[in-house]
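In: pasting the sequence and the predicted coordinates here, then a few questions.
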Amino acid sequence: MNIYISFDMEGIGGIDRFSDEYKAASAYSRAIHAHLQAVIDGIQRSPKNDEIETITVADSHGDGKNLDYLALSEMDERIELISGYPRGEYMMSGLDRHDVIFFLGYHASSGQHRANMDHSYSTSFHRVSINGIKCSEAMINQIYAKEKHIPVGLIIGDSGLYNQLILEGYMPYVEYVVTKDSLAHSAVVHRNFQKVRAEIMEKVALVLDKDFSALPLGDLTTPYNVTIETNTTLHADMAEMLPGTTRLDGYRIGMSFDSGKDLINGLMSLEVLCRK
């Protein structure tokens, strides 16, 4: 059995704004590694631990340089780290040969009410919709996972994403651990980490005991008709020059994809452009 962990930071407890990454770097690092350690502890204490061969961790926030390689190596000798940016299928790089996926530190899509640091792939995107549905990174990444026939078994993130995926019914079948209760874009109630850690370990063991072949893979189907509403007309001007894009109005770009791989890489291409 091989486990894939896609890491993002905005859904991690102890963090409530983007500037924590550099203004509170030490606390930031402790928080992200403590949450990952809880996942690894849950794996190691699971009855299925001996069946696991590889634990792949994809550092998928920002430039993909958040996680300490040596610290991860010490957590478990089966861990391999994917880092760096840009790279193909960014948040899901190297997904082949895995059996189940965990999303760690995930957050709600842009525009979700009471969601900490809400956005979808880029803070330059006001909204990303697929087939008319406002989508979070979790929903988009699941599309690519579905293509590989690999289920998302566990999501660890803020209450904003929980409300969107579980309460609003987009991924109600996924096990979920709430790390913090989001009050607003930059305000949260941080749950005590001892409780969060215990829940993470419990849910990891619960997921690993499931029949992965029976887990749902998601409902969105091809073609994936994407509308990206940018924050500025300048970003839309740059995006319009990409082959396959349609300018819908001053802020909106339309794109269509027949595969999850092309969908992720198309969105990431726009993300790279909008960083300029």
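Out: Thanks, I have it. Numbering: from 1, shown residues only.

In: C-alpha from now on. contacts and neighbour counts both.
Out: Noted.

In: longest helix anywhere in this protein?
Out: Ranked by number of residues, the top helix in the chain under DSSP state H is helix 25-45.

In: show me what that one is packed up against.
Out: Helix 25-45 sits against helix 193-208, with contacts defined as 3 or more CA pairs under 8 Å, 6 or more residues apart in numbering; DSSP states H and E.

In: so for the helix it packs on, what gets flagged as buried?
Out: 193, 196-197, 199-205, 207-208 (16 or more other CA atoms under 10 Å).

In: elements contacting it?
Out: Against helix 193-208 (3+ CA pairs under 8 Å, 6+ apart) you get helix 25-45, strand 152-157, strand 175-178.

In: residues in contact with the helix or strand following the shortest one: which ones?
Out: Following the chain from strand 175-178 toward its C-terminal end, the next helix or strand by DSSP states H and E is strand 180-184. The list of residues contacting strand 180-184 from outside it, by CA atoms under 8 Å, 6 or more residues apart in numbering, reads 11-13, 113-116, 157-160, 188-191.

In: now the strands for the stretch 1-150 of the chain?
Out: When assigned using DSSP state E, counting those that start in this stretch, the strands of the stretch 1-150 of the chain occupy the ranges 2-7, 54-59, 79-82, 100-106, 125-130, 133-134.

In: ok, and here's another one to check against it:
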Amino acid sequence: MKIYMSVDMEGATGVVRSEQTKASRDEYRFGQAMQTHDLKAAIEGALEGGAREILVNDSHDGMINISPADLSRYGGRVRIISGSPKTLGMMEGVECCDGAFFLCYHAMAGTERAILDHTISGKAVFGVRLNDKEVGEIGLNAAVCSEHSIPVLLVTGDTAACEEARSALGQEVLTCSVKRGIGHSSADCLPPDDTFEIIRKGAFEAAKSLKYGGTGKNEIPRGAFQMDISFHYTSQADSAATIPGTTRIDGRTVRIKGIGMDLMRRWAGSLISLGGSVAF
């Protein structure tokens, strides 16, 4: 049984401000340490629950936040995909696994009382709709899992991210809340010792369930898709709309259609990256 762990940073224990998630800032060391703290809790729980292998995908920003040296204690049972760009970004390598964990995740752009809410790029994206349903990174990444019939078993982050996961994936998905958002950059946070046990136990239950045949439900559709990406500025949409195959819906919004959620996720990453590169 092989578990996939996509690991972001904004939803990690104690992280509340953007400075803690940017490698250029002194505060980043704290965010990096807490991301690794939550990951280790999930790894230990998953191994206790029956996982034989774990594939970690560093999924935040430049995707070089987690040191492989911090995972050496697990004796080769844990591997890590590090660096960028990756074809599937936050979901690179998922197709070879049996179940997925989304760790340290955050809520979609525009969510109230959510820590550092955004969808892929805070400076570019106003919102994303997939098959006429508003989604964030949880929904976009779960769609890739759905395409490969891989259940999303566990989501960790703030309370808003956990609520979003249950709404998008179904009430059966296990969630672990490590903090409750007060505003965009403030939260009521649990201490690391507490969150380690919460995440470890959640990962144990998720892995144990998969081992004994309880794959859960993934309510994200697969197959054909229509994705509308709304940018903050018309200049960003102008740039994204230069790509062949896109349709301009309005001043802010670009639409792309296709078949296959792997392709959808690649389009999302590419269009948002292009739109976000524009000066405004």
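Out: Okay, I see it. Remember, it's a predicted structure, so these values are computed and weren't measured experimentally.

In: show me which of the contacts of strand 180-184 of structure 1 is closest to residue 4 of structure 1.
Out: Residue 4 of structure 1 lies nearest to residue 157 out of the contacts of strand 180-184 of structure 1, by CA to CA, at 16.3 Å.

In: aligned partner of the closest one in structure 2?
Out: In structure 2, the residue paired with residue 157 of structure 1 is residue 157, using TM-score structural alignment.

In: show me the contacts for residue 226 of structure 1.
Out: 128-132, 254-257.

In: quick check, residue 223 of structure 2 in contact with residue 263.
Out: No - Residue 223 of structure 2 lies out of contact with residue 263 (CA atoms under 8 Å); the separation is 9.9 Å.

In: just checking, residue 255 of structure 2 touches residue 237?
Out: No - contact criterion CA under 8 Å: residue 255 of structure 2 and residue 237 do not qualify, at 10.1 Å.

In: neighbour-wise, which of those two wins?
Out: Taking other CA atoms under 10 Å, residue 255 of structure 2 and residue 237 do not tie; residue 237 has more neighbours (28 against 21).

In: which helix or strand contains that one?
Out: Element membership for residue 237 of structure 2, per DSSP H and E: helix 234-240.

In: circling back: so which of the helices and strands packed on helix 193-208 of structure 1 is the most surrounded?
Out: strand 152-157 (a mean of 26; mean count of other CA atoms under 10 Å).

In: what packs against it?
Out: strand 100-106, strand 175-178, helix 193-208.

In: what is the nearest of the contacts of strand 180-184 of structure 1 to residue 46 of structure 1?
Out: residue 157 (21.4 Å).

In: distance of the residue lying closest to that closest one once chain neighbours are set aside from residue 239 of structure 1?
Out: Nearest residue to residue 157 of structure 1 in three dimensions, chain neighbours excluded: residue 11, at 4.2 Å (CA to CA, 6 or more residues apart in numbering). Per CA to CA, to the nearest Å, residue 11 of structure 1 is found 28 Å from residue 239 of structure 1.

In: neighbour count winner among the two?
Out: residue 11 (31 against 23).

In: hmm, that one is touching residue 104, no?
Out: Yes - using CA under 8 Å, residue 11 of structure 1 is in contact with residue 104, at 7.5 Å.
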